[in-house]
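In: Got a predicted model here, sequence first, then my questions.
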Amino acid sequence: MGRKLWITTSAAVLLWAGAAQAQQATPAANDTASEQQVATLDDVVVTAERRTTNLQETAVAATVLSGADLENKGVTSLEQLQFVAPSTTVQNFGQGNFFNVRGIGKSEPTTAIGVGVTTYRDGVPVFPGYFQTEPYYDIASVELLRGPQGTFAGTNATGGAVFINARNPDFTGVNGYAMAQVGNYGNIKLQGAVNLPLTDTLAARFAMNSEVRDSFHEITGPYSGHPGDITSHSVRTSLLWMPTPALRVLLKGDYNNLDFGGYPADRALSANDPFEITANGPHSGVDETARVSLNVSYMFDNGITIRSITGYQDGISEFSTDLDGSSALNNTFYDRVEEEVWSQEFNIVSPDDQRLTWILGAFWQYDDVVFPVTTFPRGAYHVGFPEGVIDYYIFGETPKETRAVFGQISYDVSDRLQVQLGARWSESTSTNDNVYTTYPAFGLALLQNDEVTAEKTTGKLSLNYKVDDNNFVYGFVATGFKMGGLNAPNFYVPASSFGPEDVIDYELGWKSTMFDGRVRTQLGAYYMAYEGFQVVVGDPTVPLFNSIVNVAGETVLKGIEGSAQMRFGQWSIDVGGSISSSELGEFFAVDPRLARIPCNPQTGPAAGNCQNLSGNSQSYAPEATFNFGAQYEIALSGGATLTPRIDYSHIGEAFTSIFNNEALGDRLEARDIVNLKLTYQRNDWTLSAYALNATDQTYIAAINAGLRYAGPPRQFGLNLMKTF
């Protein structure tokens, strides 16, 4: 691993040396001013730190994609984000996702464990863990920030944060677009948006996305439902009111009804074609969500801005599956989650044109997850055995409340050197409110009314140095935190608690703009020390069931990341990659898939299935990721253009559990995904032919609960868009 890091670092230094020398070259004499302008990259801005800054002069490792970037690269949802951003993996297994950045995020399907990569939509933190399948449409930008975002995103951002910004209304006139798409697997998509200036001070924007698609799978057996068939409908309404240049009021409402028909899967160690499976259980997967956000800002005459961001979200998620992944047994799973989230944030932001700039903020969120009372056959677990049937149910409420205050100051020591200090104090309370765990076969009904509270201060200290107008270097130390919680009761054993997670991150970075604005690069290295990593293992007290415990020793993640965007004439190229390693600290645990025995997480002993996991790789942390995209614009007669594009992504092999047991299917093989696109544009019309996963690589995208979920096969079709 050390040799890989050294080779990559050496290559980056050589690239920098050659590029720096070439940067001094003068343009060819026959280059016109217009050609120079076309070949120059636009500035990329980030807003995640509550003010608009140039990415090339901001001390953060980030991937920022415009709406056009998302469209060109075929990114229509969270799942595809992993193919265009370094150090990012997304495992879509049904109700919820494992979303990890640098191996930190969420790798256990339980609401007891918080997410490690939090997502904001239009300034509002969305449902943590569930409801991650909302499509990307009419998007202005997506900002993926890597590393703990302890100042601005808070306790659920130990791995990073994603900020998704939909397009806002404006006063430029009536404009918009309409798009229709047809593809294989019966795919039909309709999408569009219209911008309407209603008065000189009031504008509206309406957007919609609707899609149907048949299943990728051929399923035999007496299953129920329509697994894999998609029917998706989304609408968004936005209103912008600006009665004066100082006051801005933005109201947005989103509604999504997303029916995925369930997520077909078979056993993790199956050797058959993963798209040809057998099942005898139910299949369903429906997310219905509504979100309203209100963003109000006012700028005083002295340049100070105050801002209020209010959010309300309501969602219902239903999921069922054949839990044994075959027609041989009768194990099924059903879950219904109802979630309601209120949030409020206030900011006070100083003017940008000062030597000392600052931001102050306050945040509050109430997140109530309800598991409604259910009965057979809609139980949480229904497990068949030769001697009888065991049903296992959980119902009740698990509300969480978070309060925080935060701030950041930036001081320009000189025209080149800047010091930044940010901090956030958070207090979170997690409650199990009348949570019942019932085992009818054993006559057990266990009640839990417990509460756990944690408070923590996290933040970031950064030194930023502007070498010249084209080169920026930085170094910082940042911290992140995820609170602990409560396990469900285990038979007559009281519920046990688990502790918080803490991470400290050391990073160095260099960003450069080269070749007169034609090339933009980012290069960074990080070292993250992780304490108290939360995992699900066999319960050390009563090993029949599972509990959440903390890794006793220190987990270390380290690596380097780089990216570049280039534009030379008609060529546009982007590239990104990462090499990393992860090692768990000393920790003893029982693999829940093997014989259960008592096992102390701190002392073991290492015998039988009580294993010392020290040195094992963290789940969903590939050692290497790489992405490359290139397109060439060909000028045709009449002002038309023809643009072929190719995108390639490599995500290295990774383990799906901390036990790193290949014999039990813990290894996800590497995947190499190629997307192709050919676009013809003339005036306001654009016609595109596309192929996603053009080589039709068959790969396993996720493994969960002993089941494997295949990644999407080759999809191709035509896309016609009219702008106005």
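Out: Okay, I see it.

In: okay, CA-based contacts and neighbour counts for the rest of this
Out: OK.

In: could you point out which element follows the host helix or strand of residue 343?
Out: According to DSSP states H and E, residue 343 maps onto strand 332-349. Downstream of strand 332-349, the first helix or strand assigned by DSSP H and E is strand 356-371.

In: ok, the residue lying closest to residue 370 once chain neighbours are set aside - contacts?
Out: Leaving aside its chain neighbours, residue 370 sits nearest to residue 397 (4.5 Å; criterion: C-alpha to C-alpha, 6 or more residues apart in numbering). With contact set as C-alpha atoms under 8 Å, 6 or more residues apart in numbering, residue 397 has these partners: 368, 369, 370, 371, 431, 432, 433, 434, 435.

In: Now do the contacts for the residue lying closest to residue 104 once chain neighbours are set aside.
Out: Leaving aside its sequence neighbours, residue 104 sits nearest to residue 159 (C-alpha to C-alpha, 6+ apart; 4.8 Å). Residues counted as contacts of residue 159 (C-alpha under 8 Å, 6+ apart) are 100, 101, 102, 103, 104, 105, 116, 117, 146, 147, 148, 149.

In: Among these, which pair sits farthest apart?
Out: Maximum pairwise distance among those (C-alpha to C-alpha): 15.1 Å, between 103 and 149.

In: the more surrounded of these two?
Out: For the pair residue 103 and residue 149, the greater number of neighbours falls to residue 149 (30 against 25), based on other C-alpha atoms under 10 Å.

In: Look up how far residue 464 lies from the more buried one.
Out: From residue 149 across to residue 464, the span is 17 Å (C-alpha to C-alpha, to the nearest Å).

In: Compute the inter-axis angle for the helix or strand hosting residue 284 and strand 332-349.
Out: Using DSSP H and E, residue 284 sits within strand 282-299. Angle of strand 282-299 versus strand 332-349, following axes from the mean of the first three to the mean of the last three C-alpha atoms, to 10 degrees, is 10 degrees.

In: Take this one as well and set it beside the first:
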Amino acid sequence: MRKLRTALLCGVAMALATPVLAQNANATSQDPANEPEATDVDVVIVTAERREQDLQDYAGTAVVLSGLDLSAVGVQDLTDLEGRVPGLSVANNGGNIEVWIRGVGSSNNTELGDPAAATHFDGVYLPRPAGIGSAFFDIQRVEVNIGPQGTLRGRNATAGTVNIVPWRPGLGIVDSSVEAEVGNYDQRMIQGMVNFPIGDKAAIRIAGYHLEHDAYYEDVGPAGVGGAEAEDNNAARVQLLYQPTERLSVLLAADWINETGTGYTGTNYANPLGEGINPDDIRDPRRVIGRAFTPDLDTRHWGAKATVNYDGDLFDIEYTASYRDLVYNYQAATPLSPFYEGVLDNLTGPGGLNETLDNFSRFQSITDSQSRTHELRFYDNEGPLIWSAGAFYMKEDQYSFLGSTGDRGLFFQGVEFNMPDVDTESWALYADATYDFTDRFRMTVGARYTEDEKSRRGVAARYGFAIGGDGFACCGGVRVGTEGFEFAGRDRTIINPDTNGDGSISEAEIVTFYFNGVSQFGARDNIDDIFANGPVPGGAANPPACLDTVTGDFWNCPPDGRLTYAVPFTGQIFQQVGDMQADFVDWRIRAEYDVTPDNLVYGLIATGNKSGGFNDNIGNAGIAPTYDPETVTLYEVGSKNEFWWGGVKTRLNGSIFYNDYKDQVLTSLLSVAQIVDFLGGPGSVPIPNDTSLALVISYSYNAADSRIYGAQLDGGFDLPYNIGLDFSLLYLKAEVIDAEEIQDFRFQADVAPTEAVFQSIDGKTLPRSPEWQFNMSFSQAVPTERYGLFDYVISAGYRSSQYMTIFNGQDYQQQNNPRLRLDDEVGGYWTFDAGAGWTPPINDRLRFEAYVNNVTDEVHEAAIIITQFDNTRFFTRPRTFGARVRYQF
């Protein structure tokens, strides 16, 4: 959604999805009657129920990915989980991490948006997960809980949750390790950890990490700027565990992450699609025509937490307090186009190609989030009654900024969303209990009450100045945003341009407000010269020349032409004042029955809610329409089984599910006039004076009810010769069943009014929901006395075709000849990964590994944004390979 704002106003997957069965060096085919119980298969721990239990005993769908298994195939961060868990989609959308699970998710990345899948780091809720990718070091496991988790995990867990669990300190243990890696794209990584005791009752664990690699993007145009997706990241974590008695434990933890590099611009396909070039004909979407300057990313994310556990006589107590501080700062000039034959000719404008490349229309996005959470929980994990009850509180303070410049524009000089005061508070009470009626049958009931409040104070501006010569007969060359340009951002001192308080905004006040939002003009900017003496309608005392064109001729303007006319447009600066309050109840009920100790059947109903919100104001400090929470109700029945099949240890789990998805929130780009009509007409909506009805803003509203259903089957075989074979298969159908007609937000009402109209989306497939998803891995460990231990894993993943927007690529105006610009379909594809390792016999503390991630270099869209001016695509990681050495001291 932040990308939507910018565009609007600026004009292989592998079977790690199933836990690998333990490999036994002495495994042979034997008489099943003499075999040990099937539960001798290694136990995989999951904490979906806020307690440790065997994944096979968990009556629901969850996936556990071990840190070592992820590392074995070159997984670097959270986005690399894309394609590794059936039903899970993770995309880096311009620096914003978007998580979708079984078709439920959110792409609203503004300060008002919330994710639909909750991300946790060691149990702490992250309202903004940017930068958390570099926390993928010294981790024990990643848990993906599929389906609503509203009762126990709470806020915004309608789709499910992702929990990153680091290794914790070990009492009485002295341990340390160091690991170094090199790979393609000049990748270099080093990480290490040390664990040491402090007496008998305390221990500390310290871990550090550094990763850098060159850009995955390559500028193949004449500008020669650096490409996107280069990284230079550092991170550290320290944890102190203190256990003075058997009953009391205290864990203190702090982590720090700094991600720098060139960020994520994506690739805008609008140019080739407008030329009739099929996206499949673009050989490499990361070979682009760059312009202006190299993108620059600086993300700083740190946090601290304290967890106290007390084992009481009647029940246990847990208290967790946390603080997270995130500053995401990114500025870029997006590439003009991917490379294809003839692209440079298509990009050549009136002033020549170099003038096109010298366009410094840039954007800068800043998210500064400070969040605090407190949770007090009482629980008892000893049967026959297992219960948990508690209270949760979260407060998030945000500063949010989005600015852009419109370089070389006669009528558009940029936008600014400057929100210094964005507050969110959420508190909840919950209780959940499981009772064993017999040693085989048990039931669970739970409920959670949540109340959310949100508010925002700030300003939004669209800067439009009519600039030119007399009668606009000549004189372009208006420059803003060139080298050295800096927005004021947080240092802006004027939020309300009506500085004299007379109720109107004069031209002088508009110019003063604009200048207050700029910390420093660029070396070749001239807009500051144009307004040096204030507004100059009809002429200026010393008008600047039409300057800084490559050819000395811009739009046939003579070299001695003068910028003699400059008038600020009024009605484009709006105070943003909004508030929202919502409350809702999540609940669940579940029944479980153990047919045998190794065969479980269950049925459950669970709900989850994603918080509601409000929109930008209609006009200056006008109303900010609200929307209600989304609700997902899951119905699921399943079975989990472990058994011997012809002497082979086997695991086979299956489930069928149905999600009732209510009040789904969609976001359109509507004119003020359309919003007013949508809300009941001018008589129902007060419109502030001087508000342009043609102005287009983003607008979110409850638009649709959908259904999501399917079946999932996963299993594994512990074969002879230490061979493991694991698989997971998901069939998923996600479709809109009842929706209002929604505005076709791929078009802009003030540019294409006949196409930015309301259309039906009934029957459309929900975005990011392939109908078929399959993962499989084949692994083997080969121990030898003479040569040490060899092991390897080969993995394959398949995703059938999927859509990336709710319109499914439909062209309502040209049904028989759809325009390529509206294409949002990603075709089905396979991906393959491989990893191998060797532990030499002379020292089992030494380890060598090699990996190839995405063997066939299958690069596909992870997200697509389509607006009036954009078809911007963000892609999965290209093929990476490397080798590493690890030593444990």
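Out: Right, received. Where do you want to start? These numbers were taken from a predicted model, which means no experiment stands behind them.

In: can you tell me how far the residue nearest to residue 370 of the first structure sits from residue 339 of the first structure?
Out: 10 Å.

In: Quick check: neighbours shared by these two?
Out: 368, 369, 370.

In: Let's see if you can find the most crowded of the residues you listed.
Out: residue 369 (21 neighbours).

In: Trace it over to the second structure, please.
Out: Matched to the second structure by TM-score structural alignment, residue 369 of the first structure sits across from residue 398.

In: Apart from its neighbours in sequence, what residue is nearest that match?
Out: residue 369 (4.5 Å).

In: Kindly report the same for residue 861 of the second structure.
Out: Nearest to residue 861 of the second structure is residue 875, by C-alpha to C-alpha, 6+ apart, at 4.4 Å.

In: how about the one you found, what's its match in the first structure?
Out: For residue 875 of the second structure, the residue aligned by TM-score structural alignment is residue 710.

In: gap between its match and residue 656 of the first structure?
Out: Counting by C-alpha to C-alpha - residue 710 of the first structure and residue 656 of the first structure are separated by 14 Å.

In: chain center to stretch 218-236 of the second structure: distance?
Out: The chain centroid and the centroid of stretch 218-236 of the second structure are separated by 20 Å under C-alpha atoms, centre = their mean, to the nearest Å.

In: can you list contacts of it?
Out: By C-alpha under 8 Å, 6+ apart, stretch 218-236 of the second structure touches 134-135, 206-217, 255-265, 286-295, 339, 344, 354, 357.

In: Report the central residue of the second structure.
Out: residue 97 (1.5 Å; C-alpha atoms, centre = their mean).

In: Superpose on the first structure and give me the mean offset of whichever helix or strand that residue is part of.
Out: Under the criterion of DSSP H and E, residue 97 of the second structure resides in strand 96-101. Taking mean C-alpha distance after the TM-score superposition for the first structure, the mean distance separating strand 96-101 of the second structure from the aligned residues in the first structure is 1.0 Å.

In: Please state the offset of that strand from the chain centre?
Out: Worked out by C-alpha atoms, centre = their mean, strand 96-101 of the second structure lies 4 Å from the chain centre.

In: Show me what it is packed up against.
Out: strand 88-93, strand 117-121 (3 or more C-alpha pairs under 8 Å, 6 or more residues apart in numbering; DSSP states H and E).

In: what's the angle from the first one to strand 96-101?
Out: Taking the same axes, to 10 degrees, one finds that strand 88-93 of the second structure is oriented at 160 degrees with respect to strand 96-101.

In: how far apart are strand 88-93 of the second structure and its match in the first structure?
Out: Strand 88-93 of the second structure sits 1.3 Å off on average (mean C-alpha distance after the TM-score superposition for the first structure).

In: Show me what counts as buried in that strand.
Out: By neighbour count with 16 or more other C-alpha atoms under 10 Å, strand 88-93 of the second structure contains the buried residues 88, 89, 90, 91, 92, 93.

In: any chance of the residues you listed in CSV, plus distance to residue 836 of the second structure?
Out: Putting those into CSV (distance: C-alpha to C-alpha, whole Å) gives the following:
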residue, distance to residue 836 of the second structure
88, 26
89, 26
90, 26
91, 27
92, 28
93, 32
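
In: tell me the two of the residues you listed that are most distant?
Out: 88 and 93, at 15.5 Å, using C-alpha to C-alpha across the buried residues of strand 88-93 of the second structure.

In: Now do the residue nearest to residue 104 of the first structure against residue 460 of the first structure, distance only.
Out: Taken as C-alpha to C-alpha, the span from residue 159 of the first structure to residue 460 of the first structure is 14 Å.

In: Residue 312 of the first structure now?
Out: Taking C-alpha to C-alpha, one finds residue 312 of the first structure at 29 Å from residue 460 of the first structure.

In: quick one: the strand holding residue 97 of the second structure to strand 117-121, angle?
Out: Going by the same axes, to 10 degrees, strand 96-101 of the second structure makes 120 degrees with strand 117-121.

In: Contact partners for residue 449 of the first structure?
Out: So residue 449 of the first structure contacts 431, 432, 433, 434, 435 (C-alpha under 8 Å, 6+ apart).

In: I'd like these as a markdown table, with neighbour count and distance to residue 268 of the first structure appended.
Out: Formatted as a markdown table, these follow (neighbours: other C-alpha atoms under 10 Å; distance: C-alpha to C-alpha, whole Å):
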| residue | neighbour count | distance to residue 268 of the first structure |
| --- | --- | --- |
| 431 | 20 | 34 |
| 432 | 23 | 33 |
| 433 | 17 | 35 |
| 434 | 15 | 35 |
| 435 | 21 | 32 |
